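1. Sharing a model that was predicted from the sequence below.
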Amino acid sequence: MREVARLTEDQWAGRWTTGYTGPDGVRDGYRDFRGTVPVIVTVLELLERRGPHGQDWWRYGHEGWETLDHALDNRDDVRAYSVREEQRRTAAKARREREQREREEQRRRQEAAAWPCPECGSKVYPAGLDDGWGGGAAPGALCSVCQSRTDHNAREARERAEEQAVLEGKRAVVPAG
């Protein structure tokens, strides 16, 4: 039986069709059995012992002995692939929904922890909840725009004071004439 299976494989095996390649490179597909003939074999001893409804049948391309209805089923066909494809779609949808819920929860925590900027009133987010828009401040601090303006004004005031000190130092050094 094994030799007959090997010699006739082109007639019963079906053509493999790749329908999906996952992000991890795992390929999935199905066998197209159009134009093929299922070959199912048994031995008289099994039929005599268990009858035609037992696990007496071996279909070429399947593993082990099966009942007749299982042996006649094309388990690797497009129906089985469709079930796996639906499972992948369902899992992907569940993953997207979970990620969306996590983003919404993160946003809710950010909003709950925010306070208004003491100068302009825009929302300021505490450290550890930085959303990429200048958050991450200490509680009660200015927003990043107001803090930047405050830092800039302080830097300019320091530079003016230093320039003034230099000018006053030169005046003090010049002898009166």
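-> Structure's in. What do you need? Keep in mind it's a predicted model, so treat the numbers as computed, not measured. Numbers count the residues shown, from 1 in each chain.
2. alpha carbons only for contacts and neighbour counts from here, please
-> Fine.
3. quick one: contacts for G35?
-> Under the criterion of Cα atoms under 8 Å, 6 or more residues apart in numbering, the neighbours of G35 are G14.
4. How much space separates it from G14?
-> 8 Å (Cα to Cα, to the nearest Å).
5. Second structure for comparison follows:
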Amino acid sequence: MAHGGQGVPLWQSYYPPTGRDGYPPILVVFDPGTRLGEQALKNRMNRVLDLTRDHWSGTYKGFGGYGSERSDGYYDYADAIALLFTTLDRIQESGPLAAVWWRCGHRRWETLTDALDNPKDVRAWRRRDEERHKVQQAREAREREERGAAADEGWGGPRVPAQPEPVLPPYKTCGGPLGAGD
């Protein structure tokens, strides 16, 4: 299927946009039954996590360097696939809307909405950047006030009266001031 001369992935033609970066998520529901113990299940999840890391981890975009205290950045998930795990037991006990989803890279059980979110994406970087900008503006305003107060103190401080011009004694020959009629 083509759109504007470019190929469109098939899944985009069937599903409406969600506002999330990246591809549709993959949800893996394990059914350990009686064959898998808790540790075996964790081992299997960790193995899948390790084998798929290149597909679910975003690409880091770093900024900073010259003129900044430290570098900062965000993860771009445009080419990432969110990979979520759960177990059939968890879904049956709490339901799919509870914190039963483990997203690779998040390190905790979350609700489906939270698991699909990308908390380290460009939105988080923009919030940090805006906070840095506000701190910088406050610092500049404080420095302007301090400079203004220092200048005001210079104008409003005690003044030394101007010394009058010294009166030169009259010249003995002509009676005028020295250097007046040379």
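-> Sure thing, it's come through. Here the structure is a predicted model, which means the values were calculated and not measured.
6. Mind telling me the TM-score for this superposition?
-> After superposition, the two chains reach a TM-score (TM-score structural alignment, normalised by the length of structure 1) of 0.62; 120 aligned residues with a Cα RMSD of 1.9 Å.
7. residues in contact with W16 of structure 1?
-> So W16 of structure 1 contacts G29, Y30, R31, D32 (Cα under 8 Å, 6+ apart).
8. Kindly confirm my reading that it is in a strand.
-> Yes - when DSSP: H, G, I helix; E, B strand; the rest coil is applied, W16 of structure 1 is found to be in a strand.
9. Cross the contacts of W16 of structure 1 against strands and list the overlap.
-> Using DSSP state E, the members of the contacts of W16 of structure 1 that fall in strands are G29, Y30, R31, D32.
10. The last one corresponds to which position in structure 2?
-> In structure 2, the residue paired with D32 of structure 1 according to TM-score structural alignment is D76.
11. To which residue of structure 1 is V135 of structure 2 aligned?
-> Using TM-score structural alignment, V135 of structure 2 pairs with A91 in structure 1.
12. Which strand or helix spans that match?
-> helix 78-113 (DSSP states H and E).
13. average offset between whichever helix or strand comes after that helix and structure 2?
-> Following helix 78-113 of structure 1 in sequence order, the next helix or strand is strand 115-116 (DSSP H and E). With mean Cα distance after the TM-score superposition for structure 1, strand 115-116 of structure 1 departs from structure 2 by a mean of 2.8 Å once superposed.
14. So which bit of structure 2 is the helix or strand following strand 115-116 of structure 1 matched to?
-> Using DSSP H and E, the helix or strand that follows strand 115-116 of structure 1 towards the C-terminus is strand 123-124. Alignment of strand 123-124 of structure 1 against structure 2: no match, by TM-score structural alignment.
15. Report all helices and strands that strand 123-124 of structure 1 contacts.
-> In terms of contacts (3 or more Cα pairs under 8 Å, 6 or more residues apart in numbering; DSSP states H and E), strand 123-124 of structure 1 is packed against strand 115-116.
16. and the strand it packs on, what other elements does it pack with?
-> Here strand 115-116 of structure 1 touches strand 123-124, going by 3+ Cα pairs under 8 Å, 6+ apart.
17. how about the helix or strand following the strand it packs on, which residues of structure 2 does it hit?
-> Next helix or strand after strand 123-124 of structure 1 toward the C-terminus (DSSP H and E): helix 144-173. Following TM-score structural alignment, helix 144-173 of structure 1 has no partner segment in structure 2.
18. before we move on, what about stretch 42-58 of structure 1?
-> The aligned range for stretch 42-58 of structure 1 in structure 2 is 86-102, by TM-score structural alignment.
19. how far does that stretch stretch from start to finish?
-> From its first residue to its last, stretch 86-102 of structure 2 covers 6 Å (Cα to Cα).
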